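>>> this one's sequence-less:
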């Protein structure tokens, strides 16, 4: 039964990502994929908080599985970051591609750590 909840949460996460990404892209005049970066950072922060709730506050592991694997897995989109980076390389925007690829990696790691830290002190 947990697999059904994970699938439902993943579906919801993907829909939320699509809505947020579409809304941000419509408002952004930038050719850089900042909405994708923002989605990945916020998803990593949420995943850190969820993991911290389980580690530090005895929250049920099923919550982490459903919300973390399901929702956050559907919400975040590292494959899109890869495609966006390749598109920038093809457009010969090498610095932008490196900034998106490595910047996303760095900021998502910091966001996940921040989420763990927030959960630890809460």
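In hand now; what should we look at? The structure displayed is predicted, hence computed values, not measured ones.

>>> can we go C-alpha only for contacts and neighbour counts from here?
Fine.

>>> in stretch 29-49, what counts as buried?
Neighbour-count burial for stretch 29-49 flags 32-49 (criterion: 16 or more other C-alpha atoms under 10 Å).

>>> could you list every residue that touches the closest residue to residue 63 other than its chain neighbours?
Ranked by C-alpha to C-alpha, 6 or more residues apart in numbering and with sequence neighbours excluded, the top spatial neighbour of residue 63 is residue 50, at 7.7 Å. Each residue near residue 50 by C-alpha atoms under 8 Å, 6 or more residues apart in numbering is listed here: 63-64, 67-68, 115-116, 119.

>>> Does the longest helix seen in the chain pack against any helices or strands, and if so which?
Scanning the chain for the helix with the most residues, using DSSP state H, yields helix 94-121. In terms of contacts (3 or more C-alpha pairs under 8 Å, 6 or more residues apart in numbering; DSSP states H and E), helix 94-121 is packed against helix 34-57, helix 78-90.

>>> just how off-centre is it within its chain?
Centre-to-centre, helix 94-121 and its host chain are 10 Å apart (C-alpha atoms, centre = their mean, to the nearest Å).

>>> angle of that helix against helix 78-90?
160 degrees (axes from the mean of the first three to the mean of the last three C-alpha atoms, to 10 degrees).

>>> Put this next to the previous one:
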């Protein structure tokens, strides 16, 4: 039955990723992939919060499977991040490509730590 929880989370996360990406990118034109950056930062923050809560043993396994493995895994997108970074470099926007790689990794880790820290404050 665990796989059903993962699928249920993915059914929500995948379309939300696409819709959020398109909505953000439509508002922020230009070369930088703001949509992918946004969904990845949200997923990192939520997953960090989930990890912070799970480390205190207050999160049941079904929530971890639904929210972490299903929802966050499909909300975030490493493959699109990689593709967009490569495309930026190939089209001559090397500064944007480097900025996307560095800022995404640093902000993603920061979001995960911040999400975990915020949840720990309330536990």
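Now that the structure is in, tell me what you want to look at. Small disclaimer: the values here were computed from a predicted structure and weren't measured.

>>> JSON lines please, covering the helices and strands packed on helix 94-121 of structure 1 and showing distance to residue 13 of structure 1.
As requested, those are exported to JSON lines (distance: least, C-alpha to C-alpha, whole Å):
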{"stretch": "helix 34-57", "distance to residue 13 of structure 1": "9"}
{"stretch": "helix 78-90", "distance to residue 13 of structure 1": "14"}
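
>>> wait, which of these is closest to residue 20 of structure 1?
Of all those, helix 34-57 sits nearest to residue 20 of structure 1, with 7.8 Å by C-alpha to C-alpha.

>>> average gap between the longest helix of structure 1 and structure 2?
Superposing on structure 2 and averaging over aligned pairs (mean C-alpha distance after the TM-score superposition for structure 1), helix 94-121 of structure 1 comes out at 0.7 Å.

>>> Counterpart of residue 114 of structure 1 over in structure 2?
When structure 2 is aligned by TM-score structural alignment, the residue opposite residue 114 of structure 1 is residue 114.

>>> which ones are touching the residue most central in space within structure 1?
Central residue of structure 1 (C-alpha atoms, centre = their mean): residue 40, 2.7 Å from the mean position. Residue 40 of structure 1 makes contacts with 75-78, 104, 108, as judged by C-alpha under 8 Å, 6+ apart.

>>> any idea what it aligns with in structure 2?
In structure 2, the residue paired with residue 40 of structure 1 is residue 40, using TM-score structural alignment.

>>> Just want to check the distance between that match and residue 99 of structure 2.
15 Å (C-alpha to C-alpha, to the nearest Å).

>>> How much space separates residue 83 of structure 1 from residue 63 of structure 1?
31 Å.

>>> Ignore what I typed, I meant residue 86 of structure 1.
Residue 86 of structure 1 is 35 Å from residue 63 of structure 1, by C-alpha to C-alpha.

>>> So the residue in structure 1 sticking out farthest from the centre: helix, strand or coil?
Ranked by distance from the centre of structure 1 (C-alpha atoms, centre = their mean), the top residue is residue 92, with 26.3 Å. Three-state call for residue 92 of structure 1 (DSSP: H, G, I helix; E, B strand; the rest coil): coil.

>>> Equivalent analysis for residue 72 of structure 1, please.
helix.

>>> I'd say it and residue 47 touch.
Yes - Residue 72 of structure 1 lies in contact with residue 47 (C-alpha atoms under 8 Å); the separation is 6.5 Å.

>>> Give the intersection of the neighbour lists for these two.
In contact with both residue 72 of structure 1 and residue 47: no residue, using C-alpha under 8 Å, 6+ apart.

>>> Please consider this matter closed, and thank you.
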